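[1] pasting the sequence and the predicted model now:
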Amino acid sequence: MIRFLDLCFAFAGLVLGFPVLLLLTIIGLFDTGSPIFCQTRVGRYQKPFTLLKFRTMSLDTASVATHLASASSITRFGHFLRKTKLDELPQLWNVLKGEMSLVGPRPGLFNQTELTDARSKRNVFNVRPGITGLAQISEIDMSTPELLAETDEKMIKTMSLKSYFHYIVATALGKGAGDRIH
C-alpha cells in the first residue's frame, strides 16, 4: 500500500509541480549554473543510487555530509530552497523509479561509515530510504549517527499509514530544520 501511495504522490507531484520545478531549475541556472545536484547515496540493501536534489551549495563544495559542509558554501537561493524544503522536489523522480520512498530513513553517503554501520546493525537498509521521516521532523540529523540509526529503526518498526501521512504532513508544515551546517 505504501509503495502505491508513493507512486501516486510522486507522479502527481512531478506532473502538478512541473511549472514550479521548471521555474526553480531556471533560477538555479542563474544561481550556480548547474541547478540539479546528483550524488551517489546508500540505498536499500546498501546498493548505490543517484539522488537528485536542487543544488543549494556552490559548485566547488566538497562532497561531504551536510553537517560537515561550511555554511558559507550555501548560496542565497540555496538558503531559500533549504528553508522551504523545495530542494527535495527532484527526489520525487527517485521515488517514482523505486529507489526511494516519500517516508523512510534519509539516505547517507558511502563515506559515512559510522552511520552505515549503525544502520546495518539495526536492519535499516531493509527499507527504501525516504525524503522525510521521524528523524527529520524530530530535528535529528546525520551529525549524530547512533541516535539517527536508533530513530530510523523506531520509525521502521512503528510504520503505519497514519504515521506515513503524519511524517509527510509535518514536513510540509515546516516541522524539522534539516541538517545542521557549521
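    That came through, no problem.
[2] alpha carbons only for contacts and neighbour counts from here, please
    Will do.
[3] just checking, what packs against the helix or strand containing Val20?
    In this structure, Val20 sits in helix 18-32 according to DSSP states H and E. If contacts are counted by 3 or more CA pairs under 8 Å, 6 or more residues apart in numbering; DSSP states H and E, helix 18-32 sits against no helix or strand.
[4] now do the buried residues in that helix.
    Leu21, Leu24, Thr25, Gly28, Asp31, Thr32 (16 or more other CA atoms under 10 Å).
[5] for comparison:
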Amino acid sequence: MTPKRVVDLTGAALLLLVLAPLLLTAAAAVAVTSPGPVLLRRERVGLGGRTFTMLTFRTGHPGAVTPVGRALRRHFLDHLPQLLNVVRGEMSLVGPHPLPPDALPAGLGPERARLAVRPGMTGLWQVGGRSELPWEEMTVLDLHYVEQHWLGLDLAILARTVPVAIAGRSVVHAAPAAPVRVA
C-alpha cells in the first residue's frame, strides 16, 4: 500500500468517524426538507479509466436548489459521502476533479493524463476557484496536480481546503507557477 493510500484510508476513516453526527444531521435535513433520495449516485471516471459511482448528498429537486442544499454546497458538505468512495479506493482525498464519462475527451490527448491518478474529493481546482473556474483553467490545475503530485502537496491542499470550506468560497485563483516542495 502506498503512503498516499494509507493517508487516504486513514484520513477518510477518521473523518467518517469524527463527522458522523454532521453526516447524519445533513442526511436528515435533506430527507426532511424535500422529497427524493438523500444520496445521489453519479457515474464518474477514475484511475485507469474505470468508471465508478460517486456519492453526494442531494442538494435540490428538479429545477431548484433547496435552502439546505445551498448550505451543503456552499461549505462543500455535499461532498462528504465521497469519503465512502475514498475508503473503497475509487477516489482519493486529493486529486483531479472527478469527471463524468461524457466529459472526458476521446483519444490520447493531454487531458487523459488525469486517469493516471485517482480523482479527488478536493484538489487544486477546489482551492483555486471551484465552479467559478472555466473548464480550461480547471483542466490546467488538474494536469498540474497530476504532474506534480506528492504527499506534501496533498497535505498542503488538504490544509487549504479547510478554510475554503468554512468560508464557503475559494481563496486562490491560479495554479502555482512552480511545484511547491517542502525540504
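    Thanks, I have the structure now. Note that the coordinates shown come from a computational prediction; the quantities given were computed from them, not determined experimentally.
[6] care to give me the TM-score?
    Put the two chains on top of each other and the TM-score (TM-score structural alignment, normalised by the length of structure 1) is 0.81; 164 aligned residues with a CA RMSD of 2.3 Å.
[7] hang on, the earlier thing: run through who's touching the helix holding Val20 of structure 1.
    Under the contact criterion CA atoms under 8 Å, 6 or more residues apart in numbering, helix 18-32 of structure 1 has outside partners Leu14, Ser34, Pro35, Ile36, Phe54, Arg55, Ser58, Leu59, Thr75, Phe77, Leu89, Pro90.
[8] so which of those residues are in strands?
    When DSSP state E defines the strands, the subset of those inside them is Ile36, Phe54.
[9] out of the contacts of helix 18-32 of structure 1, which end up buried?
    Judged by neighbour count, with buriedness set by 16+ other CA under 10 Å, the buried members of the contacts of helix 18-32 of structure 1 are Leu14, Pro35, Ile36, Phe54, Arg55, Ser58, Thr75, Phe77, Leu89, Pro90.
[10] can you give me the helices for structure 1?
    Counting by DSSP state H, structure 1 has helices at residues 2-16, 18-32, 76-84, 91-97, 113-121, 134-137, 145-157, 161-172.
[11] please identify the deepest-packed of those.
    Ranked by average neighbour count under the criterion mean count of other CA atoms under 10 Å, the helices of structure 1 are headed by helix 134-137 at a mean of 24.
[12] counting contacts, what elements does that helix pack onto?
    Using 3+ CA pairs under 8 Å, 6+ apart as the contact definition, the elements that helix 134-137 of structure 1 packs against are helix 145-157, helix 161-172.
[13] quick one: contacts for the residue nearest to the spatial centre of structure 2?
    In structure 2, the C-alpha nearest the mean C-alpha coordinate belongs to Met121, at 2.1 Å (CA atoms, centre = their mean). Remark: with contacts taken as CA under 8 Å, 6+ apart, Met121 of structure 2 is in contact with His79, Gln82, Leu83, Met91, Ser92, Leu93, Val94, Gly95, His97.
[14] same thing but 7 Å
    In this structure, Met121 of structure 2 makes contact with His79, Gln82, Ser92, Leu93, Val94, judged by CA atoms under 7 Å, 6 or more residues apart in numbering.
[15] buried ones among these?
    Among the contacts of Met121 of structure 2, those classed as buried by neighbour count (16+ other CA under 10 Å) are His79, Gln82, Ser92, Leu93, Val94.
[16] the second one matches what in structure 1?
    With TM-score structural alignment as the matching criterion, the partner of Gln82 of structure 2 in structure 1 is Gln91.
[17] number of nearby residues for the residue nearest to that match when sequence neighbours are not counted?
    Closest residue in space to Gln91 of structure 1, ignoring its immediate chain neighbours: Leu52 at 5.4 Å, by CA to CA, 6 or more residues apart in numbering. One way to gauge burial is a neighbour count; for Leu52 of structure 1, by other CA atoms under 10 Å, it gives 20.
[18] counterpart of Arg82 of structure 1 over in structure 2?
    Arg82 of structure 1 maps onto Arg73 in structure 2, by TM-score structural alignment.
[19] let me fix that, I meant to ask about Gly130 of structure 1.
    Alignment of Gly130 of structure 1 against structure 2 is given by TM-score structural alignment, with Gly120 as its counterpart.
[20] swap in Lys47 of structure 1?
    Using TM-score structural alignment, Lys47 of structure 1 pairs with Arg50 in structure 2.
[21] any idea how far its match lies from Trp150 of structure 2?
    Using CA to CA, to the nearest Å, one obtains 22 Å as the distance from Arg50 of structure 2 to Trp150 of structure 2.
[22] quick one, which of those two is more surrounded?
    Between Arg50 of structure 2 and Trp150, Trp150 has the larger neighbour count (other CA under 10 Å), namely 14 against 11.
[23] the more buried one -> structure 1?
    Trp150 of structure 2 maps onto Ser160 in structure 1 when the alignment is built from TM-score structural alignment.
[24] residues contacting that match?
    Neighbours of Ser160 of structure 1 in contact, by CA under 7 Å, 6+ apart: none.
[25] do Arg55 of structure 1 as well
    With CA under 7 Å, 6+ apart as the criterion, the residues that contact Arg55 of structure 1 are Pro35, Ile36, Phe37, Gly78.
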